[in-house]
Every structure is written in C-alpha cells, then in structure tokens.
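Trainee: no sequence for this one, just the structure:
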C-alpha cells in the first residue's frame, strides 16, 4: 500500500488556550467542514478530545452519497497535539496529526495527514484526480473559516 501525505500550516491569532479549546471540541469539526460534505457526528462525542475517544461521523464527499466514518483519537498532548486515526471508513489508512505550536500572537497549527487508498492498482490516479483535490478543497475551506473565526 502506498501512503500519500497532505500537510498544511496556518497561523491562528489569539490565545493558545482558546485555540486549543476550539479544536479539542469535536462538535466544532462541523463548523470548519464545507457544508456540501454533509458532515454530521453520529455518536455522542463529548465536549473534549481524549485519547481512546471513538467518534462516528456521516460524510457525503462525492455525489451526496452518505458514508460512515469512525475515527479514534489515539493520542492527546494537552495544548500541543492530538491524533485521529480512521478505524472504519473510505480510506485504507488515515492518520491525522494536529500540531499546535505557540507563536508570537497565536499558534502555528500544522495538519499532517497520511492516507492510503483502496484499489491499489489505481491509487495514484484516484489520488491525483479525486482525493488530493478534494482534500485541498476541504482544507482551503477550513483555512478561510478559521480566519473568519479567529
């Protein structure tokens, strides 16, 4: 299986504790996800991210077709980082590290996503034509929304 990597950095102005608290609340994922994705949290995720947390979502990334996606928060370093990993869903592999580094006037937030795709014979083509552009689109929306919020 080939692993692809998507990475994005964004400076977020504000108090680091406020920024962390926003991103550590799973309910806020809906706010920073494009509406066309039809993102809904299907489980009671609670109000604070913690290691071992299981979160179940419904997403509609292509043609409005609903997909179930279940992730586990595998690591949390309070105020610094957390990792979510797919347990069931559209990817063969999904590992998303959210890193929050204090910077003058705010936080430098870095998202690093390692992902593997189904259909190994066509994974490069699927990534180039569908998955990578979709991730770029989702994270561009997220970037803009975060700029509006902070």
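Mentor: On my side now, so go ahead. No experiment lies behind these values; they were computed from the predicted model shown.
Trainee: Could you use CA atoms for every contact and neighbour count after this?
Mentor: Noted.
Trainee: ok, now which ones touch the spatially most central residue of the chain?
Mentor: Central residue of the chain (Cα atoms, centre = their mean): residue 96, 6.3 Å from the mean position. Contacts for residue 96 (Cα atoms under 8 Å, 6 or more residues apart in numbering) come out as 83, 84, 85, 111, 112, 113, 114.
Trainee: From the contact counts, what lies against the longest helix seen in the chain?
Mentor: The longest helix of the chain (DSSP state H) is helix 132-149. When contacts are defined as 3 or more Cα pairs under 8 Å, 6 or more residues apart in numbering; DSSP states H and E, helix 132-149 packs onto strand 4-13.
Trainee: okay, pairing it with this:
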C-alpha cells in the first residue's frame, strides 16, 4: 500500500512562544479548519497538548458524510514540535508532524503529513482527483487563516550603513 506525503511551510511574524501557545491548544484547530468540514471536537481538548492525549472529532470531509476521527498526540517537545497520529478515522494511516523554528522576524511552521488511504487500489485511484486536492485545499485554508490571525511575514534584514 502506498504512503503519501504532504509537506507545507509557512513563515509568520510571531514568536515561538505565540506559535506554540496557539498550536498547543487543540480547540484552535476548529478555527483553522474550513467551515464546510463541519469540524466539531467531541472530547479531549480541555487541556493544552500533552503526549498520550486523545482528541475525538467529527468531520464532514466530502459529500456531507460525517466521520468520527480520533487522534493521539504521541510526541511533544515544547516550543519545537509535536506529532499527532490517527487512531480511528478515514485514513488507513495518518502521521502528522508539526515543527516550529525561530527565524529572523518570526517563526517557520512546517507540517509533514504521511498518510495511507483505505480500500487498497480503490483508495489509491481516488488520491489524485479527490484526496490530494482536498488536503491541499485544507492546508491552504490553514495558511490563509493563520496569516489572517497573525499577519503576513515580511522580514527584511536591516542594512548596515558603513
């Protein structure tokens, strides 16, 4: 079975602490998820992120079909990265790494999602025209929403006058 990877990066004009505070609160996931997905947290988002935390959601990714999704936060290094993995949901496998790195004028946020689709060859056939474009759309929405919330990164190094 094929493993796919989605890789995105975004620079924001905020501190590592601000980025971590936002990303470390599971309730903020709703804010950066498209409304049409009907995202609703059922349980597990009552505390800041910690290893072993299970979070249950309902999402409606396509055709109005509601899907339960359970993820576990498996790794956390405060201010640097965390990993969530699907325990139950629409994918055969979902492993999502979130990295935060300080850069001049802000932070670089990087997401790497490795995933497998269910249904063998049938799942693979849906990837290019359904799954891949939908994931790109969701992560583009996140990028735009984070820019709306935190502003546009526009760091320009200072020029020394000699």
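Mentor: Structure's in. What do you need? What you see is a predicted model, and the numbers here were worked out from it, not measured in a lab.
Trainee: Can you give me the TM-score here?
Mentor: The TM-score (TM-score structural alignment, normalised by the length of structure 1) is 0.97; 150 aligned residues with a Cα RMSD of 0.8 Å.
Trainee: buried sites along the helix or strand hosting the residue nearest to the centre of structure 1?
Mentor: Assigned by DSSP states H and E, residue 96 of structure 1 belongs to strand 93-103. For strand 93-103 of structure 1, burial by neighbour count (16 or more other Cα atoms under 10 Å) applies to 93, 94, 95, 96, 97, 98, 99, 100, 102.
Trainee: Checking my notes, residue 27 of structure 1 in a helix, right?
Mentor: Yes - assessed by DSSP: H, G, I helix; E, B strand; the rest coil, residue 27 of structure 1 belongs to a helix.
Trainee: ok, it - how many residues close by?
Mentor: Per other Cα atoms under 10 Å, the neighbour tally for residue 27 of structure 1 reads 17.
Trainee: quick one: contacts for it?
Mentor: Taking Cα under 8 Å, 6+ apart, we find residue 27 of structure 1 in contact with 41, 45, 47.
Trainee: how about 10 Å then?
Mentor: Contacts for residue 27 of structure 1 (Cα atoms under 10 Å, 6 or more residues apart in numbering) come out as 40, 41, 44, 45, 46, 47, 48.
Trainee: now residue 30 of structure 2
Mentor: 37, 38, 39, 40, 41, 57.
Trainee: What of residue 29 of structure 2?
Mentor: Here residue 29 of structure 2 is in contact with 22, 23, 39, 40, 41, 45, 142 (criterion: Cα under 10 Å, 6+ apart).
Trainee: In this structure the third one contacts residue 64, no?
Mentor: If I follow you right, that is residue 39 of structure 2. No - contact criterion Cα atoms under 10 Å: residue 39 of structure 2 and residue 64 do not qualify, at 11.8 Å.
Trainee: still on that earlier bit, so which of the contacts of residue 96 of structure 1 would you say is closest to residue 73 of structure 1?
Mentor: For the contacts of residue 96 of structure 1, the minimum distance to residue 73 of structure 1 (Cα to Cα) is 4.4 Å, reached by residue 84.
Trainee: number of nearby residues for the spatially closest residue to residue 44 of structure 2 that is not a sequence neighbour?
Mentor: What sits nearest to residue 44 of structure 2 in space, not counting adjacent residues and going by Cα to Cα, 6 or more residues apart in numbering, is residue 55, at 4.3 Å. Residues lying near residue 55 of structure 2 (other Cα under 10 Å) number 21.
Trainee: didn't residue 55 of structure 2 look like it was pressed against residue 70?
Mentor: Yes - Residue 55 of structure 2 is within contact range of residue 70, at 5.6 Å (criterion: Cα under 10 Å).
Trainee: Map the contacts of residue 29 of structure 2 onto structure 1 and name those still in contact.
Mentor: Here is what carries over to structure 1 from those, by both residues aligned by TM-score structural alignment, their matches' Cα atoms under 10 Å: 22, 23, 39, 40, 41, 142.
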